[in-house]
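Trainee: sharing a model prediction with you, sequence too.
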Amino acid sequence: MIRIMERIALDDDELHEDFMRSSGAGGQNVNKVETAVQLRFDVRGSPNLPEGVRGRLERLAGRRLTKDGVLVLTAQRFRTQERNRADALERLVEMVREAAVPPPPPRRPTRPTLGSKKRRLEGKRIRGDVKAMRGRVEGD
């Protein structure tokens, strides 16, 4: 059981890991050892995700979501398989946590009050008077 939040937890058997050879630095190790991890999680088929979280997670996943609703995360940042596994799992947990936060309600626009309109116009009048005083000085 992977605890995401108080009310959300994922079963270990919902996650599927594939290992492959990583690209980048690593010397001979990168050519021999399968250190990269591809983590797959079926978002649409998970019984542990509430409906709202599922929809937000699908939107957050973007191109990492397949047509079947499977989220695919690839981790190859580190040189060891264990650290890449932990990295992929950590990224999945962070995505689910982000999707679990409901969006804020939309802002309802308000109209300015009569007092604020008057204060604004008074400030504009004062500023205009100051600027009007900046002119050529008439000679005596």
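Mentor: Yep, that arrived. Residues are numbered from 1 along each chain as shown.
Trainee: contacts, neighbours, all on C-alpha from now
Mentor: OK.
Trainee: ok so residue 130 is a helix residue?
Mentor: Yes: per DSSP: H, G, I helix; E, B strand; the rest coil, residue 130 lies within a helix segment.
Trainee: give me the distance between it and residue 57.
Mentor: Distance of residue 130 to residue 57, computed by Cα to Cα, to the nearest Å: 56 Å.
Trainee: between those two, point out the one with more neighbours.
Mentor: residue 57 (22 against 10; other Cα atoms under 10 Å).
Trainee: second structure for comparison follows:
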Amino acid sequence: MTPGFVVPEAELRERFSRSSGPGGQGVNTADSRVELSWDVAGSPSVPEWLRSRLLARLGRRVSGGVLTVAVSTQRAQLANRAEARERMASLLRAAASPPPPRRRATAPSRGSVERRLSAKKRRSQTKRGRRLRSDE
């Protein structure tokens, strides 16, 4: 995320449930689906300026101030847990990154304006040459 910003392990909540994905014969007995949740709005480890940026950038992914990531792509619960943590980390990294610098507005150069106008005139003359004349 940002230098010095770490989500403490104690603030993460994991919930396990039956996965609808791969699993073979053990699919009905293994709780391999992982839901990893973190309370962004109530976390004491997040600075206030970063909290507002995270909540704004995560948008609809946050429900009631809590970010939840669900993973059920792997057969093993351990692999799903690792993937859920990686997905959450990449989401938080992207949301915490500083905004790009603002674009400074510039006027078109004189040469680009002249090129555009001359191209329009050429096109206009081409089309005018294709018209049928009424005096013929």
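Mentor: Right, received. Where do you want to start? Everything quoted here is computed from the prediction, not taken from an experiment.
Trainee: and the TM-score between these chains?
Mentor: With the length set by TM-score structural alignment, normalised by the length of the second structure, the two chains reach a TM-score of 0.76; 132 aligned residues with a Cα RMSD of 2.7 Å.
Trainee: could you pull out the helices for the second structure?
Mentor: Using DSSP state H, the helices of the second structure run over 48-58, 77-96, 110-130.
Trainee: where does stretch 24-38 of the second structure end up in the first structure?
Mentor: Aligning stretch 24-38 of the second structure against the first structure (TM-score structural alignment) gives residues 27-41.
Trainee: residue contacts, the equivalent of residue 72 of the first structure over in the second structure?
Mentor: Using TM-score structural alignment as the criterion, residue 72 of the first structure maps onto residue 68 of the second structure. By Cα atoms under 8 Å, 6 or more residues apart in numbering, the contact set of residue 68 of the second structure is 35, 36, 37, 38, 61, 62.
Trainee: export those residues to JSON lines and append columns for distance to residue 119 of the second structure and neighbour count.
Mentor: Listed next are those as JSON lines, based on distance: Cα to Cα, whole Å; neighbours: other Cα atoms under 10 Å:
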{"residue": "35", "distance to residue 119 of the second structure": "58", "neighbour count": "19"}
{"residue": "36", "distance to residue 119 of the second structure": "58", "neighbour count": "21"}
{"residue": "37", "distance to residue 119 of the second structure": "58", "neighbour count": "20"}
{"residue": "38", "distance to residue 119 of the second structure": "57", "neighbour count": "22"}
{"residue": "61", "distance to residue 119 of the second structure": "48", "neighbour count": "14"}
{"residue": "62", "distance to residue 119 of the second structure": "50", "neighbour count": "20"}
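Trainee: and which of those residues is nearest to residue 101 of the second structure?
Mentor: residue 61 (25.0 Å; Cα to Cα).
Trainee: is it true that the closest one touches residue 67?
Mentor: Yes: with contact defined as Cα atoms under 8 Å, residue 61 of the second structure reaches residue 67; the gap is 6.3 Å.
Trainee: shared neighbours of those two, anything?
Mentor: Listed as contacting both residue 61 of the second structure and residue 67 by Cα under 8 Å, 6+ apart is no residue at all.
Trainee: excluding its backbone neighbours, what's nearest residue 94 of the second structure?
Mentor: residue 1 (7.6 Å; Cα to Cα, 6 or more residues apart in numbering).
Trainee: quick one: buried residues of stretch 31-45 of the first structure?
Mentor: By 16 or more other Cα atoms under 10 Å, the buried positions in stretch 31-45 of the first structure come out as 33, 34, 35, 36, 37, 38, 39, 40, 41, 42, 43, 44.
Trainee: contact partners for the second one?
Mentor: So the one you mean is residue 34 of the first structure. 19, 20, 21, 22, 81.
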